[in-house]
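>>> mind looking at a prediction? Sequence and model below.
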Amino acid sequence: MFSNIRRFISRNGRKFAIGGAIVGGLVFILKYNQYKLNEWRRQEVQQILQRTRRNQHFESTERSCAQTIMNLAGSIKSSVLKLLDSDTVISNLKNDSCDKIAAWNHLKILSVSKSVAIIYANVMFVFTLKIQLNLISASMFKNSQKTEDILEFNETVQEKYLTLCSHFMEKGVHTLTSYIKQKVEEVVNSISLTDKLSIRDLELLHWSIMSSIIADETNNPIKNLTKYMLPTTVDDDSSESLNKIMTVTVDLLESDECQSLMQSSVRSGFVLLIDRISKFFTQKFDSNGVAHSSGSHVKNILNGNANTNSCAQVESYFNLHEINIPMAKLIPILNGQVQNLPSSNDIHSNWLQCLISDEKLQTFSANIYEAFSF
């Protein structure tokens, strides 16, 4: 029997060898595929977890950024109001202690300048702070993953980097406000107190101011953002990490995408301002289209307590663009857009909320975070 088995094996040895090789190969392939499948699943789980952590970290950064903006923006508003002090002019007008025509013309410049300066200052501040916080947050997340080519960001480096923005609040906003006032004066000086303006005229007035700023290649705050936002020099003992992230920050601030988004935001700010002012045109009008406001209402506006909801309702249909109001009556309305006391209903607060919730800016921030967190 054993001899028969041996002869059978000898006759079919090659078949057994080939069959064994095939079976062994199949087993190896199955084991290898199972190993690679488990490895792929493990990597997928890790990527999902890392993506989840990254998203949570980014959302936390955005919340912190929004809170920081709201906390610091008040200082910017205070600086603008201090430089464009309309209260003193109003006080002199009430006390009859000045040349009224000259005072009203001065108040005209200040009233327009305040809103324009607030719109530009908030755009510049929000964009810069968003870039800074997302850059450093992304770098810290990358460091936590122990990846290669990382920069060390200790508390000292973080503090130095984030305090760079204080240059704008201490000096940059002063330079910006003075520049805005100069540009406003160039455009508004040609408008007398008796000139009647429609809402369309006001819109063209603000577009003219923006166009004048855009045409100025040397001082345009959007094209020369770093000139206003960041100091020209940093400490000589700055670390390599700080120097590198400063270089990246400047590159982002000077990028075409950033400047295009900022210019678009400025336009949106002017649209918001004109929309707010247009509500004051919906008061009662006589047959000549002249606005009538009660004495107390004008007084409230002059004191900076204007409320768009306090305007009287129109009793009949009318064409808003056919309504004209003298510049002298528009000045208190323009002046009341930026209120001295903290308010949730002035152009400053409304504009900040619009910027914080702007989808294009959020996408821009997300792209920065994603690019530097891997």
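Noted; the coordinates are in hand.
>>> from here on, just use CA atoms for contacts and neighbour counts.
Will do.
>>> Ile18 belongs to a helix, doesn't it?
Yes - membership of Ile18 in a helix is supported by DSSP: H, G, I helix; E, B strand; the rest coil.
>>> that one: neighbour count?
Ile18 has 11 neighbouring residues, counting by other Cα atoms under 10 Å.
>>> relative to Met1, how far out is it?
25 Å (Cα to Cα, to the nearest Å).
>>> swap in Glu186?
For Glu186, the distance to Met1 equals 117 Å [Cα to Cα].
>>> of these two, who's got more company?
For Glu186 versus Met1, neighbours defined as other Cα under 10 Å are more numerous around Glu186 (14 against 6).
>>> does the more buried one sit in a helix, a strand or a coil?
Glu186 - assigned by three-state DSSP - is helix.
>>> one more structure, for comparison:
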Amino acid sequence: MSVFSKFRDFLHRHRNKFIVTGVLFTGTFFLLRYAQRRLRDWQEREAKEILERTRKQQHFESTERTCNQTIINLSGALKKSLTKILNTDDIVDTLRGNPDNKVDLWEKLKIQTFTRACTAIYLQVMLVITLRIQLNVLGGCLYKDPSLISTELQEKYLVICHSLLNGGVQNISEIIEKELIKILRPISLSRQLKLNDIENIFYALQTSMVTSNNNPILNFKEHLITTGNKTNNNTPNGNEFFNTMIQDTIDLLDSDEIKNLANHCVNRGFALLSDGISEYYLPPQKVMELPEGAPFVHPSDIQKPMAKLIPIINGLVGKNTFFDQLTEQLVLNAKVKTLGANIYECFCSTK
């Protein structure tokens, strides 16, 4: 038998094996090519997603820096506006001349001092939350498509927060003053007050605000959208996307989540103010000056007359330190930062 015949018989006997081997080899080859192609596509997709996440993170961080700087800048303007409307310096100067109506002036100074302190907290909270919402709405929209809204409309949209610096300060201070008159009128200038009594005054105001129809937090959107900003609310704008942004902002300001967050921040603001006042009840250095054997008096038991507390509160709120601390506390508040991040992500992803 020839070699060729033997080879043919060998192929015939192992035909099925060769077929199966060939199919397996070919299948493995194409499967490997397919796996390599899918792996390459996955790697390219992952690389794009990483680049996209990095770009979004950088844009968000830039938005946050812009937001924080804007808050700091407008906080100074807010303080000036509040000081102008609730100017206690004129009353103080008049009192230095020992006028005949000094008791009436002290009563007026009492109301204005507490009004300025409490109004500052409410206004600062509203300003910070508003700017956090606006700049993250705008930032998310611009990240998605920078051509959606012009620079002119961006500026017009951001003008909303300036309502607080104009009519908002006047309106909110009047609302708070009316409530404080009810709370402070029974408290005489000579009444001795503990730190807890001061905290109770702040708590009474917050409680009356919560139950009042004029509560600035309850009417958040009215003080921002309609006060001094009638154009945005009542005049139709030709840009449909701009009108949608305005409506989305109104919906956010009117949401329970924002109102709850604002009340939380107001609570923190009054806690900060109480901490500042507590330092004047017993300065730390005085503890070292107590004579040996003298009984220790706990700060919570120390009393001061209302007449002495008025200059303390007036001076505390008049300093930039309190406003700076309040601003820093609100800017770094975890809940406020989370709100901004959620809004940014939402408007980035909205189709």
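Happy to help now that I have it. Model, not experiment: these values are computed from the prediction.
>>> was I right about Leu82 of the second structure contacting Ala120?
Yes - proximity of Leu82 of the second structure to Ala120 meets the contact threshold set by Cα atoms under 8 Å, at 7.3 Å.
>>> ok, the two, which is more surrounded?
Neighbours per residue, other Cα under 10 Å: of Leu82 of the second structure and Ala120, the larger number sits with Ala120, 25 against 22.
>>> pull up the gap between the residue mapped onto Leu205 of the second structure from the first structure and Lys183 of the first structure, please.
Aligned counterpart of Leu205 of the second structure in the first structure: Ile209 (TM-score structural alignment). Ile209 of the first structure is 6 Å from Lys183 of the first structure, where distance means Cα to Cα.
>>> over to Ser241 of the first structure?
Going from Ser241 of the first structure to Lys183 of the first structure by Cα to Cα gives 39 Å.
>>> so which of these two has more stuff around it?
Lys183 (20 against 17).
>>> which residue in the second structure lines up with the more buried one?
Residue correspondence to the second structure (TM-score structural alignment): Lys183 of the first structure is matched to Glu179.
>>> how big's the offset between the host helix or strand of Arg14 of the first structure and the second structure?
Taking DSSP states H and E as the definition, Arg14 of the first structure sits inside helix 13-83. Mean deviation of helix 13-83 of the first structure from its aligned counterpart in the second structure after superposition (mean Cα distance after the TM-score superposition for the first structure): 1.6 Å.
>>> got the angle for the following helix or strand past that helix vs helix 13-83?
Counting by DSSP H and E, the next helix or strand C-terminal to helix 13-83 of the first structure is helix 87-94. Interaxial angle of helix 87-94 of the first structure relative to helix 13-83 (axes from the mean of the first three to the mean of the last three Cα atoms, to 10 degrees): 30 degrees.
>>> for helix 87-94 of the first structure, give me the average deviation versus the second structure.
Mean for helix 87-94 of the first structure is 1.4 Å (mean Cα distance after the TM-score superposition for the first structure).
>>> now that helix: which residue numbers in the second structure?
So helix 87-94 of the first structure sits over residues 89-96 in the second structure, by TM-score structural alignment.
>>> ditto for stretch 158-172 of the first structure
Going by TM-score structural alignment: stretch 158-172 of the first structure matches residues 154-168.
>>> what's the end-to-end length of that stretch?
End to end - Cα to Cα - stretch 154-168 of the second structure spans 21 Å.
>>> give me the contacts around it.
Stretch 154-168 of the second structure is contacted by residues 77-78, 81, 123, 127, 130-131, 134-135, 138, 223-225, 227-229, 242, 246 when judged by Cα atoms under 8 Å, 6 or more residues apart in numbering.
>>> ok, stretch 55-67 of the first structure next?
Under Cα under 8 Å, 6+ apart, the answer for stretch 55-67 of the first structure is 129-130, 133-134, 137-138, 141, 356, 366, 369.
>>> those residues: which two are farthest apart?
Put simply, by Cα to Cα the two of these set farthest apart are Phe141 and Ile356, 22.7 Å from each other.
>>> now do the helices in the stretch 251-374 of the first structure.
With helices called from DSSP state H, counting those that start in this stretch, the stretch 251-374 of the first structure shows them at 256-278, 295-302, 327-335, 347-356, 359-373.
>>> what's the most buried one of those?
Of the helices of the stretch 251-374 of the first structure, the one with the most neighbours on average (mean count of other Cα atoms under 10 Å) is helix 327-335, at a mean of 22.
>>> over in the second structure, find the residue span that helix aligns onto.
By TM-score structural alignment, helix 327-335 of the first structure lines up with residues 306-314 in the second structure.
>>> superposed on the first structure, where does that stretch end up, distance-wise?
Stretch 306-314 of the second structure sits 0.8 Å off on average (mean Cα distance after the TM-score superposition for the first structure).
>>> run through who's touching that stretch.
Contacts to stretch 306-314 of the second structure, defined as Cα under 8 Å, 6+ apart, come from residues 88, 106, 109-110, 113-114, 117, 187-193, 277, 280.
>>> 10 Å instead, please
88-89, 92, 106-107, 109-114, 116-117, 187-194, 198, 273-274, 276-277, 280-281, 315-318 (Cα atoms under 10 Å, 6 or more residues apart in numbering).
>>> and the helices of the stretch 251-374 of the first structure as JSON lines, adding distance to Ala66 of the first structure?
Converted to JSON lines, the helices of the stretch 251-374 of the first structure look like this (distance: least, Cα to Cα, whole Å):
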{"stretch": "helix 256-278", "distance to Ala66 of the first structure": "17"}
{"stretch": "helix 295-302", "distance to Ala66 of the first structure": "30"}
{"stretch": "helix 327-335", "distance to Ala66 of the first structure": "27"}
{"stretch": "helix 347-356", "distance to Ala66 of the first structure": "6"}
{"stretch": "helix 359-373", "distance to Ala66 of the first structure": "11"}
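>>> between the ones you listed, which one is closest to Phe28 of the first structure.
Of these, nearest to Phe28 of the first structure by Cα to Cα is helix 359-373, at 39.0 Å.
>>> with the second structure superposed, average distance for the closest one?
Helix 359-373 of the first structure sits 1.5 Å off on average (mean Cα distance after the TM-score superposition for the first structure).
>>> now that helix against helix 13-83, angle please.
Going by the same axes, to 10 degrees, helix 359-373 of the first structure is angled at 130 degrees with respect to helix 13-83.
>>> outside of helix 359-373 of the first structure, which residues touch it?
With Cα under 10 Å, 6+ apart as the test, helix 359-373 of the first structure has contacts from 54-55, 57-59, 61-62, 126-127, 130-145, 147, 252, 257-258, 261-262, 264-265, 355-356.
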